[in-house]
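> no FASTA, just this:
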């Protein structure tokens, strides 16, 4: 029975959008897991399934290679590995999903960081034959560092370990010992065989000793984004709307502030403060596509109209009065360096935080993290895939929250002005 068939159409609940990430060591079965999840939930198009069958037959396989659904790059198909981040979208009728399949090789750590930056849940796969590996630790550290609130450890390929409960228990104990060192406390474990479909969407016939939920049941019941704790309202201004229509005098004094709500919610009449000026006013109206509505919520793109005329431009931020972020020209952060060119302490970079850009210079590197051992090391510069605790001095103030409190206003990217390439991604401490 598919996920959609479990509920009558008129009774389908809406559990919101869930973004999740699959990661782990090379050949742990990440792409196969995603293929199995889509196949068993009946969300693969018929023509796509036929193409996968033909490719599998050309390779001499007796069953459909479900990893073909995500390993789209020719180089990946030839090598049998995932290089880039592959995204897939599906719905079960009760929830919408965005899946990111992250690469397993160490040299593609930066790709994993990109995929994890927006994820609400991480599935960390472990090969039942190999147990906890260095890449398992690396991806767990990154998932924890990037603030992914839910972590599920999927012990895959249980069919190659005779579906042994002792093997599952040993891997669970090994992982928990490592997770405790990092401060990861909330982890769920599930045994599975992505190849045969045991405990992915359906329970299967070989893991009757496991009485927990299937992977899909975990995904369906995971709390929706922005629902786990009360968040402060943050609205970075992206555009100031001043319509020029001489035929409509009502628009002459119209000034709307457009943007995306990063966190929290706002209602008409709420008192707000505009940063950096510190001016206070109230919300006169909230509009979506020209229609007034009572409130604005996280991840919603809206236009705010204020009761008073205040000089506001792109890069400013509107917050609720009494819930101010830190206004600062210096930040301490964990920085992931993404560029092939090393971080040059003598150069100026452009730091982009929400909709605000400012010149930035490195003020110091406190330590670099050895991803393999988790040890802190001294460093004078950073190479690609390095992660370090750094300090930046800024030419203009930003309005920031700690990343642990708000991923939207606690994150930033570093841009090389000469090439306009994104060279770093940071999380404010």
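Thanks, I have it. For clarity, every value in this text was computed on a predicted model and none was experimentally measured.

> only C-alpha atoms for contact and neighbour calcs from this point on.
Fine.

> Name the residues of the longest helix along the chain that come out as buried.
With DSSP state H applied, the helix covering the greatest number of residues in the chain is identified as helix 165-182. Judged by neighbour count using 16 or more other C-alpha atoms under 10 Å, the buried positions of helix 165-182 are 167-168, 171-172, 175, 179.

> Which of the residues you listed sits closest to residue 396?
residue 179 (38.6 Å; C-alpha to C-alpha).

> Put this next to the previous one:
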């Protein structure tokens, strides 16, 4: 559908930025929201989309997705990732720098920006490498990378173990108001571990990863933030102790935010069952008590955002013994459906959930999206939160099919996705 005058009518409007929920419509012109509210019912010369009472909300913003380009297009391309994202209601994706070559050079960042513009139907904002070659030894050129289009700085799935390097990065990033995103997992404490340390790992005969691998790194980082004043975002936390560390940092007024993977909100270590490698993740799935703590921390605002942690892996890397299989699961297309379990169970309100998936990521990244307001970008989704379906991984738009939710009963399907005023996805049943 062309980028012109489009009217969404008969919608259940939810604006997570203002907690407003009402019946009405949205008028879009030239990629921006021109009018919104109960008074928006008709518009001459507009192409109308009748939402049929479904939810209309800002598009989701996913702050953590691994995409194969450059170097691994067999896992995922910018095009296929965009198609999966649109089908899942994600209108902006922050791509990680774990590519080949790594995104540690302005020319490579520029390539991703141009390639995404030409091939992806959603917004792709690259995060640049925090250190050269993702090796954790020498800080990347944050200023030049930011000028080239990097929205944040991270070493992706790797942790910067050298405290002096992290201190310098936080200090230098502060000069540019740049955001540091860090994977909080001490590789030395992880060791040979492949799942959460505890009774269940012992029963399976698998080496465990202690929670301290996460909390030790997170505690160190918070102290460095206090020392430098740099903006810091823990990419994903997964246990109750980590939530306590972030809560204390926020109480002290430190510029610290954090995310949680949808997998750690919807699943626990018991779901691994009989060595299901599609559930081998980093950080690992934790005990049910930790999952409950993550939900509570999300509800009280300690956790800021929910991410898909989309990490496509091919069959050769997953059809292996559990200890040898690669970490990661795809998640762009199932992010919203899996998250709606929290709404259906009464743990979160729908506006609160959407705030963690659209408004709050936009605020942290400095994007104008994530709100239903006049003048805001027309990155919008229409979805039925109660539409039931059984996930068939063969129907996923991602090139890789390593989903932890295969054959799961889910509720909530996206009907329409709009990016910058252009409808990029419409489900056939709409």
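Sure thing, it's come through. All values reported here derive from a predicted model rather than from experimental measurement.

> Tell me how the two chains score on TM-score.
After superposition, the two chains reach a TM-score of 0.28 (TM-score structural alignment, normalised by the length of structure 1), with 172 aligned residues with a C-alpha RMSD of 5.6 Å.

> rewinding a little: just checking, what packs against the helix or strand following the longest helix of structure 1?
Next along the chain after helix 165-182 of structure 1, taking DSSP states H and E as the criterion, comes strand 187-191. Contact partners of strand 187-191 of structure 1 among helices and strands, from 3 or more C-alpha pairs under 8 Å, 6 or more residues apart in numbering; DSSP states H and E: strand 150-156.

> The buried residues of helix 165-182 of structure 1 into a markdown table, with extra columns for distance to residue 153 of structure 1?
Formatted as a markdown table, the buried residues of helix 165-182 of structure 1 follow (distance: C-alpha to C-alpha, whole Å):
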| residue | distance to residue 153 of structure 1 |
| --- | --- |
| 167 | 14 |
| 168 | 11 |
| 171 | 10 |
| 172 | 8 |
| 175 | 9 |
| 179 | 11 |
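
> Show the contacting residues for residue 173 of structure 2.
Shown in contact with residue 173 of structure 2 (C-alpha atoms under 8 Å, 6 or more residues apart in numbering): 142, 179-180, 230-231.

> Can you tell me which of the residues you listed lies closest to residue 129 of structure 2?
For residue 129 of structure 2, the nearest member of the contacts of residue 173 of structure 2 is residue 142. The distance, counting by C-alpha to C-alpha, is 8.6 Å.

> burial count for the closest one?
The number of residues packed around residue 142 of structure 2, counting by other C-alpha atoms under 10 Å, is 25.

> what about the closest residue to it other than its chain neighbours, which helix or strand?
Sequence neighbours aside, residue 173 is the residue nearest to residue 142 of structure 2 in space, at 6.8 Å (criterion: C-alpha to C-alpha, 6 or more residues apart in numbering). Under DSSP H and E, the secondary-structure element containing residue 173 of structure 2 is helix 163-175.

> now residue 107 of structure 2, nearest residue through space, not along the chain?
residue 148 (7.6 Å).

> How much space separates that neighbour from residue 173 of structure 2?
Using C-alpha to C-alpha, to the nearest Å, we find residue 148 of structure 2 at a distance of 15 Å from residue 173 of structure 2.

> cool, residue 20 of structure 2 as well?
For residue 20 of structure 2, the distance to residue 173 of structure 2 (C-alpha to C-alpha) stands at 35 Å.

> just the helices in structure 1 please.
Counting by DSSP H, structure 1 has these helices, from start to end: 30-40, 46-58, 74-79, 109-116, 134-145, 165-182, 215-221.

> Mind listing what's buried along the shortest one?
Pointing back at helix 74-79 of structure 1 there. Taking 16+ other C-alpha under 10 Å as the criterion, helix 74-79 of structure 1 shows none as buried.

> same check, this time on the fifth one
Buried residues in helix 134-145 of structure 1, counted by 16+ other C-alpha under 10 Å: 135-145.

> next one: the last one
For helix 215-221 of structure 1, the buried set under the neighbour-count rule, 16+ other C-alpha under 10 Å, comprises 215-216, 219-220.

> So which elements touch that helix?
For helix 215-221 of structure 1, where contacts count as 3+ C-alpha pairs under 8 Å, 6+ apart, there are no packed helices or strands.

> Can you give me every residue that contacts the residue nearest to residue 330 of structure 1 when sequence neighbours are not counted?
Using C-alpha to C-alpha, 6+ apart and skipping the chain neighbours, the partner closest in space to residue 330 of structure 1 is residue 393 (4.6 Å). By C-alpha under 8 Å, 6+ apart, the contact list for residue 393 of structure 1 reads 329-331, 360-363.

> Please identify which of those is nearest to residue 115 of structure 1.
Lowest distance from residue 115 of structure 1 to those (C-alpha to C-alpha) belongs to residue 331, with 23.9 Å.
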